[in-house]
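Colleague: got a sequence here, can you model it:
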Amino acid sequence: MYKNIIVPIALDHGHDPSEALDVAKALRADGGKITLLSVIEPIPGYIATYIPEGQLEKNRHEVIGNLEADAAGDDSVDARVITGHPGSAIVDYAKDNDVDLIVIASHKPGLQDFFLGSTAARVVRYSKCAVHVLR
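Modeller: Predicted coordinates:
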């Protein structure tokens, strides 16, 4: 069983996180915690100048609200939003927060994934902790 689990969620892909959250709850040790994690990619400077003031913070609050709704009132499930490239940001967050399991959903790989690699593939490749991939 695992004491510190993260479940990365890409809200822009329309995935239903319930399966990943159920797996995380089944693998969680007594007294363990689960963190729903969403990564927001940084906005390039040439685009940021056209975004209304306060919009990025509004987006962050909306993402947190969606994650908290996914947690459905479970006090042992936290919601976090970080900024960065999803694959490396998830791995870095896991390393910096003593995470011992990442439960991540993956899609069927397409041709582009063989050249660039999916987020799940990058997490599996570079993570120092256990990774449970859902298909």
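Colleague: all contacts plus neighbour counts: C-alpha atoms, from now on.
Modeller: OK.
Colleague: tell me what the one helix or strand residue 121 maps to is packed against?
Modeller: Element membership for residue 121, per DSSP states H and E: helix 119-126. Under the contact criterion of 3 or more C-alpha pairs under 8 Å, 6 or more residues apart in numbering; DSSP states H and E, helix 119-126 touches helix 86-96, strand 130-134.
Colleague: and those as CSV, adding distance to residue 39?
Modeller: Shown next, in CSV, are the helices and strands packed on helix 119-126 (distance: least, C-alpha to C-alpha, whole Å):
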stretch, distance to residue 39
helix 86-96, 6
strand 130-134, 17
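Colleague: before we compare anything, build this one as well:
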Amino acid sequence: MLYKRILVPFDTSELSIKALEKAIELAMLNQSEVFILHVVSEIPLPIHYSKIESKNNEVIITPLVNKLHNEMKNEMAEILKDVKNKYAKHNISITTEIIIGDPADTIVNFTKQNNIDLIVMGSIGRKGLSGLFKKLGSVARKVAEEVSCALLIVR
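Modeller: Predicted coordinates for the structure are as follows:
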């Protein structure tokens, strides 16, 4: 089967790096586009720190959260720039994206909005083990349940 648009959810974990390498390998075989998506999780704040208001139909959140999100996005932007440069020699199209939101929902929505043919992702990301047993992570499980495209889980 030919995959033209491959998504790799990337969180710098060992498994997301393995997933990216597999996606690059597949992309070279099929001349596919690769989309590397990093999702910055929303930061829950105690009520006395959170300030959400609407101004001119835009949601304004506390400056502390904005600062933290911006720092995380800037740090990840540098990492993704290095990752993209590492694979540039393969002459495949690589697009990087950083989005703030719920990881599983963001991956599902990105897949639908960008007509992704294949998702290549790690079985467990940065959150690690669930309890004492290694099992499919909650993000990978939710994505598997909600997308209609092919999904390759890397372990």
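Colleague: list the buried ones in stretch 44-55 of structure 1?
Modeller: Using 16 or more other C-alpha atoms under 10 Å as the test for burial, stretch 44-55 of structure 1 gives no buried residues.
Colleague: measure that stretch end to end?
Modeller: 15 Å (C-alpha to C-alpha, to the nearest Å).
Colleague: distance of the closest residue in space to residue 86 of structure 1 that isn't next to it in sequence relative to residue 10 of structure 1?
Modeller: Spatial nearest neighbour of residue 86 of structure 1, excluding adjacent residues (C-alpha to C-alpha, 6 or more residues apart in numbering): residue 39 at 5.6 Å. Remark: distance between residue 39 of structure 1 and residue 10 of structure 1 (C-alpha to C-alpha) = 7 Å.
Colleague: ok, residue 129 of structure 1 next?
Modeller: Distance check for residue 129 of structure 1 against residue 10 of structure 1: by C-alpha to C-alpha, it reads 20 Å.
Colleague: can you check residue 58 of structure 1 too?
Modeller: Counting by C-alpha to C-alpha - residue 58 of structure 1 and residue 10 of structure 1 are separated by 17 Å.
Colleague: the two: which has the busier surroundings?
Modeller: residue 10 (19 against 11; other C-alpha atoms under 10 Å).
Colleague: point out the one among the helices and strands packed on helix 119-126 of structure 1 that comes closest to residue 43 of structure 1.
Modeller: Nearest to residue 43 of structure 1, of all these, is helix 86-96, at 13.4 Å by C-alpha to C-alpha.
Colleague: need the residues that contact that closest one.
Modeller: 6, 8, 39-41, 82-83, 100, 102, 119-120, 122-123, 126-129 (C-alpha atoms under 8 Å, 6 or more residues apart in numbering).
Colleague: filter those to the buried ones?
Modeller: 6, 8, 39-40, 82, 100, 102, 119-120, 122-123, 127-129.
Colleague: roughly how far does the residue mapped onto residue 72 of structure 2 from structure 1 sit from residue 66 of structure 1?
Modeller: Residue pairing (TM-score structural alignment): residue 72 of structure 2 is matched to residue 59 of structure 1. Distance from residue 59 of structure 1 to residue 66 of structure 1, counting by C-alpha to C-alpha: 11 Å.
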